[in-house]
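Trainee: Predicted model and sequence below, questions to follow.
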Amino acid sequence: MSSILKRLSRLREDWNRIISVSRKPDKNTFKLSTRVTILVLVLVGLFAYIIQLLIVLLHI
């Protein structure tokens, strides 16, 4: 039981360390990250759709 508490304590310390060194992105960086994320999601979705379409067409 104490090992679980030690792990949780260490995890909390790690989170605090990450939060202390992180910083909020500026507006331009946030916009760029959002655009890149959306672009990647669209590309992955399109790729998956094409694969699904090929599988359906080849089984007919």
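Mentor: Sure, I can see it.
Trainee: From here on, just use CA atoms for contacts and neighbour counts.
Mentor: Noted.
Trainee: chain center to stretch 12-23, what's the gap?
Mentor: 18 Å (Cα atoms, centre = their mean, to the nearest Å).
Trainee: Just the buried positions in it, please.
Mentor: Within stretch 12-23, no residue counts as buried by 16 or more other Cα atoms under 10 Å.
Trainee: let's bring in a second one:
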Amino acid sequence: MTKLIVFGFSYDGLKKLGIHYDYEDLVDLEERGLFPKQVEPRVWIAQEVLQWLLINIDRLPPKPD
């Protein structure tokens, strides 16, 4: 029997990728179907996040000062 290994990003990992949304804003986007669903609190599947990032890279909010 083989086990599937799934990699994920934490909320801090999203920040390092340049996704500078507040957590509440990400939850709102997720509920509207505009951001991948969390698999655990504050953890997202890496492949889904990277696909989303490729599509939405030009819509990201600027990095806060």
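Mentor: Nice, thanks for sending it over. These numbers come from a predicted model, not from an experiment.
Trainee: Would you pull the TM-score for this pair?
Mentor: The TM-score (TM-score structural alignment, normalised by the length of structure 1) is 0.27; 24 aligned residues with a Cα RMSD of 2.7 Å.
Trainee: Please look at Gln38 of structure 2 and Glu48 and confirm they touch.
Mentor: No. If you go by Cα atoms under 8 Å, Gln38 of structure 2 and Glu48 don't touch, sitting 10.2 Å apart.
Trainee: burial measure for Ser33 of structure 1, as a count.
Mentor: Close neighbours of Ser33 of structure 1, defined as other Cα atoms under 10 Å, add up to 13.
Trainee: For it, give its distance to Leu39 of structure 1.
Mentor: 10 Å (Cα to Cα, to the nearest Å).
Trainee: what's the helix or strand for Ile51 of structure 1?
Mentor: Using DSSP states H and E, Ile51 of structure 1 sits in helix 27-58.
Trainee: in structure 2, which spans are helices?
Mentor: Assigned by DSSP state H, structure 2 shows helices spanning 11-16, 23-31, 46-56.
Trainee: any chance of those in CSV, with mean neighbour count too?
Mentor: As requested, the helices of structure 2 are arranged in CSV below (neighbours: other Cα atoms under 10 Å):
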stretch, mean neighbour count
helix 11-16, 15
helix 23-31, 14
helix 46-56, 14
